[in-house]
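Q: Here is a sequence with its predicted model. Questions after.
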Amino acid sequence: MFRKLLPPLALVGALALVPVTTSTVAAADVDTYKELETFMGVFERVRANYVDKVDDHTLIKGAIDGMLAALDPHSSYMEGSDFQQLKSTTDGNYGGLGLSVTMEDGVIKIITPTEDTPAARAGLKAGDYISHIGGELIMGLDLDQAVEKMRGAPGSQVKLTIIRSGRDKPFDVTLTRERIVLRPVKWEVRDGIGVVNINTFSGNVGQETEAALTAINKATAGKPLGYIVDLRSNPGGLLDQAIQVSDAFLERGEIVSERGRAKDDIERFYAKPGDLTGGRPVIVLVDAGSASAAEIVAGALQDQRRALVMGEQSFGKGSVQSVIQLGQDSALRLTTARYYTPSGRSVQAGGITPDVAVPQLTDPDYKDRRVIREADLRRHLIAQSTVDDKLLERDTTPDPRFTQTAAELDKRGIKDFQLYYALQTLKRLAPGAAPAKVAAGGGPVRSR
């Protein structure tokens, strides 16, 4: 989850307010200056004696990257093409394959493919590993270098070698790069139920969600049976958009709180009056790819008793990254806070637990495929919950509702079991209603 980009001189201006004086230096931690002396000693030795000549910029950037990598998986320094890619991604228009990835033991691991992108259409899944890019083993490359190899001009192709749990051997997938223009919000009406699919939280998602709810209300003559908010495989995005989306379903109450290092560094965000759904029942779908801003929405509606959350345990990214632009072409992405749901739950490393756990039975690999969550990432932040989390005894008895196989469901024409189950549940929540078959009013809802 990201805060909006700060202006280029924000950090410079802040530093200018603290003049360096003799008393300031005298009060500084002596141990810190000893560590800095060690750093400068290493810097000078490398500069003078390394087998090949290395420019100062390479050494300093490497030191910055190493410093931030020692903190957590989400803090980083960006410049050049990396910085431009970040800005394009948060704007919802960028070039590539449509993958959210991380690095584990020298191999790229897919967190989630983005809907309607080359990666999703090729069938790549959360938990897949990428061992080769273009036939080249990526072991030894850092994450930025590996991602750079997957980028390229729209229309060009790249071959990825995929390792998937449950498969006997790796397999190759050839993808055609394209300009990724996200359609973050899509909607349709199924049997009188409005389905809103939100696949990212880039700019204007809040407005597009409100437009989708208005369109669904019109398509059902003002009488929808309820709403399904599909946040599966949504990697998150902007904090303000998550707040606006949550607010569309709430009449009042807290949505989320941010808590920084200091005990009194707390910021709370509240819903404004006006539930655009008119209080009708809501189901939120999540899975292991639902992260960050998606978890804010799910957690807010769950804690406020406004929605039933279904699906699988979410990713568990409960930290806030502030993007501080340092110059015209560089920025610092720094973890500055944890966020908490209205009841005081920290989502960090634990995620959102669905009210009703529903496996994706129409995915033939779902039992064997290993998914990745925040808790699997090295140096992930530890949760700091403000409430007592009591461990519940897990019931390992097979659920008779979920015994069908993917082949059996396919014969019945069911392509997405989690969505199917949510639709059936909403119909049961409206007994006596006779849902008319309403034609899909789908497609993307674009802001105007």
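A: Perfect, I can see it now.

Q: Every contact and neighbour count from this point should use C-alpha atoms.
A: Will do.

Q: Quick check: buried residues in the longest helix along the chain?
A: As assigned by DSSP state H, the longest helix anywhere in the chain is helix 30-49. For helix 30-49, burial by neighbour count (16 or more other C-alpha atoms under 10 Å) applies to Val46, Arg47.

Q: Beyond it, next helix or strand please.
A: Remark: after helix 30-49, the chain's next helix or strand is helix 56-69, criterion DSSP states H and E.

Q: thinking in terms of the whole chain, how far from its middle is that following helix?
A: Averaging C-alpha positions (C-alpha atoms, centre = their mean, to the nearest Å) puts helix 56-69 26 Å from its chain's average.

Q: which helices and strands does it pack with?
A: For helix 56-69, the packing partners by 3 or more C-alpha pairs under 8 Å, 6 or more residues apart in numbering; DSSP states H and E come out as strand 76-79.

Q: Can you spell out which helices and strands pack onto the strand it packs on?
A: Against strand 76-79 (3+ C-alpha pairs under 8 Å, 6+ apart) you get helix 56-69, strand 330-340.

Q: I'd like these as CSV, with distance to Phe249 and mean neighbour count appended.
A: Below are the helices and strands packed on strand 76-79 laid out as CSV (distance: least, C-alpha to C-alpha, whole Å; neighbours: other C-alpha atoms under 10 Å):
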stretch, distance to Phe249, mean neighbour count
helix 56-69, 37, 13
strand 330-340, 19, 22
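
Q: And these: which comes nearest Pro118?
A: strand 330-340 (27.2 Å; C-alpha to C-alpha).

Q: Can you name the residues in contact with the helix or strand that the closest one is followed by?
A: Using DSSP H and E, the helix or strand that directly follows strand 330-340 along the chain is strand 356-357. Contact with strand 356-357 is made by Leu308, Val309, Met310, Gly311, Glu312, Gln313, as judged by C-alpha atoms under 8 Å, 6 or more residues apart in numbering.

Q: this is the other structure I want to compare:
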Amino acid sequence: MNLKKSYIAAIMVAALLLGGVGAYFGVQLAQSQDSTAQQGGNGGTFADLSEEEQQELIGSSQGNEKLAKVNKAFNLIKDSYLEDVEDSKLIEGAIQGMMDSLEDPYSVYMDQETVEEFNHSIESSFEGIGAEVSMVEGKVTVIAPIKDSPAEEAGLKPNDQILKVDGESVEGLDLYDAVSKIRGEQGSKVTLEINRPGVSDPLNIELTRDDIPLETVYSDTKEVNGKTAGIIEITSFSEGTAKRFDEELAKLEDKGIDGLVIDVRGNPGGLFTAVEDILKNFIPKDTPYVQIEDRNGEKSRYFSEIDEKKGYPINVLIDEGSASASEILAGAMKEAGDAELVGTTSFGKGTVQQAIPMGDGSTIKMTLFKWLTPEGNWIHEKGIDPTIEVKQPDYFYTNPLQVEEPLQLNQNNDQVKNAQIMLNGLGYEPGNKDGLYDQKTANAVKSFQSDNNLDSDGKIDEQTANKLQADIVEKIREGNNDKQKEKALEVLFQ
């Protein structure tokens, strides 16, 4: 992979949201339904109301007879509880309880302090570890580490479950409280205890927080059998992403590219308006690039204004970290753009949220819509399968080495197996990759230690483990053995 700096925004703000996951960026969908969006049905949802009508509806609900029980509980606590309780605490607790009862990780309540904090965090850059997270089955779960971020460099992976932050459990916290604990000033350290699928024991990973810039689009070219392939990597969909994409696409087309690869691996989503503006470059006006469905089953279909597809082939790279807006792009390009999808199955987020101001600086973000592919498929919790499945080499999937006591001869465990895969990926030959620390493994470790000016005793201590892991991350970042990209380029001109 061409791993370059990108960014992480940390919460959904503004209006309608596709943002890959729980802690991300906002999107205005209602305003995107311009003359190019041919709609089916009148919907009649809360989102169709003006802000004044929304506030009036919120206010009128206070007199609803069904709230009598809530009012009774409120008054009972105020009049009889052992200690005085602030009105605001009870009210916000009631709202939080209602949102929790939905059992929807994408529908949340954000108090004024949370909204202000995360509005500020997306203005220019973001200080943190650079990982997109969501609440999945009650667990704070990594959707994707941001490329060239502390999270990626430390080895965080999609589907890692964060159990503790600096030794404190995050169980029972809502997503934004957990995110607040993970975030911090540039240069400060944080230790995460994580549960990784397929790994028996929790992993402890120390990260140094950094400043994550907001660049989201990178381009490159590659010569393939005498033809020029353009490559555009999109790391997330933010306000400036579509404009930057158009600029890079124009530069590539001016160079005379013969084909294009769009890379949205590890891209957790973002603004609906950004992905639809990008798709308007590729999907002809006779086919919708996406459909939006409301609670009544009414669908709105979105169309471009272009007459025909590009005159060159296009492939899209996806993986398990490609979510939401990335999946809209992949689904549209597959079903309406004749693109091959190369990689592994995507994350599977097929819902759209709206952030609704409550009038006092707080916000409720609530799921209001499904989004569907051009052919009407709903990919929620299923993801989009690639047309050409390609996994990366084994060392792309290795886990951080947790070395309390040195790994050495005759040990047989997952840590040894992990180290053997790393050694093999770096060009050393451990003899096997089954977890048995035999003499060939010890010899490979000695060679690695000698080449890196380490004590060549054939044992993997903390220093050797850290160097192994750092070199594997660097090898991945160099992108010289990116099997998915290689395959995407190979089939582009077939």
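A: Received the coordinates, thanks. Please read all numbers here as calculations on a predicted model, not as lab measurements.

Q: Okay, angle between the longest helix of structure 1 and helix 56-69 too, please.
A: Between the axes of helix 30-49 of structure 1 and helix 56-69, defined by axes from the mean of the first three to the mean of the last three C-alpha atoms, to 10 degrees, the angle is 140 degrees.

Q: And the contacts of strand 356-357 of structure 1, which is closest to Ala69 of structure 1?
A: Gln313 (26.6 Å).

Q: need the contact list for that closest one.
A: Per C-alpha under 8 Å, 6+ apart, neighbours of Gln313 of structure 1: Val286, Asp287, Ala288, Gly351, Ile352, Thr353, Pro354, Ala357.

Q: hmm, try it at 10 Å
A: Counting by C-alpha atoms under 10 Å, 6 or more residues apart in numbering, Gln313 of structure 1 makes contact with 286-290, 350-355, 357-358, 373.

Q: quick one: which two of those residues are the most distant?
A: Asp355 and Arg373 (18.9 Å).

Q: the more surrounded of the two?
A: With neighbours defined as other C-alpha atoms under 10 Å, Asp355 of structure 1 and Arg373 compare such that Arg373 has more, 22 against 15.

Q: Counterpart of that one over in structure 2?
A: Aligned by TM-score structural alignment, Arg373 of structure 1 pairs with nothing in structure 2.

Q: hmm, back to that, report the two of the contacts of strand 356-357 of structure 1 separated the most.
A: Leu308 and Gln313 (13.6 Å).

Q: Mutual contacts of those two, please.
A: Contacts common to Leu308 of structure 1 and Gln313, judged by C-alpha under 10 Å, 6+ apart, are Pro354, Asp355.

Q: What are the boundaries of the helices in structure 2?
A: Going by DSSP H, structure 2 shows helices at 51-60, 68-80, 87-101, 112-121, 150-154, 175-182, 241-254, 272-279, 325-335, 414-425, 439-451, 462-478, 483-492.

Q: Next one: Glu92 of structure 2 from Lys181 of structure 2, what distance?
A: For Glu92 of structure 2, the distance to Lys181 of structure 2 equals 21 Å [C-alpha to C-alpha, to the nearest Å].

Q: ugh, wrong one, I meant Gln420 of structure 2
A: 34 Å.

Q: Mind checking which of the two has more residues around it?
A: The neighbour count for Gln420 of structure 2 versus Lys181, taken as other C-alpha under 10 Å, is higher for Gln420 (28 against 14).

Q: Thought Thr441 was touching the more buried one, still the case?
A: Yes - Gln420 of structure 2 is in contact with Thr441 according to C-alpha atoms under 10 Å; the separation is 7.1 Å.

Q: wait, Glu206 of structure 2 sits on Gly167?
A: No - the pair Glu206 of structure 2 / Gly167 is not scored as a contact, 11.4 Å apart, by C-alpha under 10 Å.

Q: Who has more neighbours out of the two?
A: More crowded of Glu206 of structure 2 and Gly167, by other C-alpha under 10 Å: Glu206, with 16 against 12.

Q: Tell me the counterpart of the more buried one in structure 1.
A: Glu206 of structure 2 maps onto Thr174 in structure 1, by TM-score structural alignment.

Q: what about the nearest residue to that match once chain neighbours are set aside, how many neighbours?
A: Nearest residue to Thr174 of structure 1, sequence neighbours excluded (C-alpha to C-alpha, 6 or more residues apart in numbering): Lys159, at 4.2 Å. Neighbours of Lys159 of structure 1 under the rule other C-alpha under 10 Å: 16.

Q: so what's Lys159 of structure 1 up against?
A: His132, Ile133, Gly134, Gly135, Glu136, Met150, Asp172, Val173, Thr174, Leu175, Thr176.

Q: quick one: what's aligned to it in structure 2?
A: By TM-score structural alignment, Lys159 of structure 1 lines up with Thr191.

Q: Next, find the distance separating that match from Gly198 of structure 2.
A: Taking C-alpha to C-alpha, one finds Thr191 of structure 2 at 21 Å from Gly198 of structure 2.

Q: How about Glu486 of structure 2?
A: Applying C-alpha to C-alpha to Glu486 of structure 2 and Gly198 of structure 2 gives a distance of 28 Å.

Q: So for those two, which sits in the more crowded spot?
A: Set side by side, Glu486 of structure 2 and Gly198 show more neighbours around Glu486, with 17 against 6, by other C-alpha under 10 Å.

Q: picking up where we left off before, nearest to Ala221 of structure 1 among the contacts of Gln313 of structure 1?
A: For those, the nearest to Ala221 of structure 1 is Val286 (28.5 Å; C-alpha to C-alpha).

Q: Look up how far Arg252 of structure 1 lies from that closest one.
A: 23 Å.
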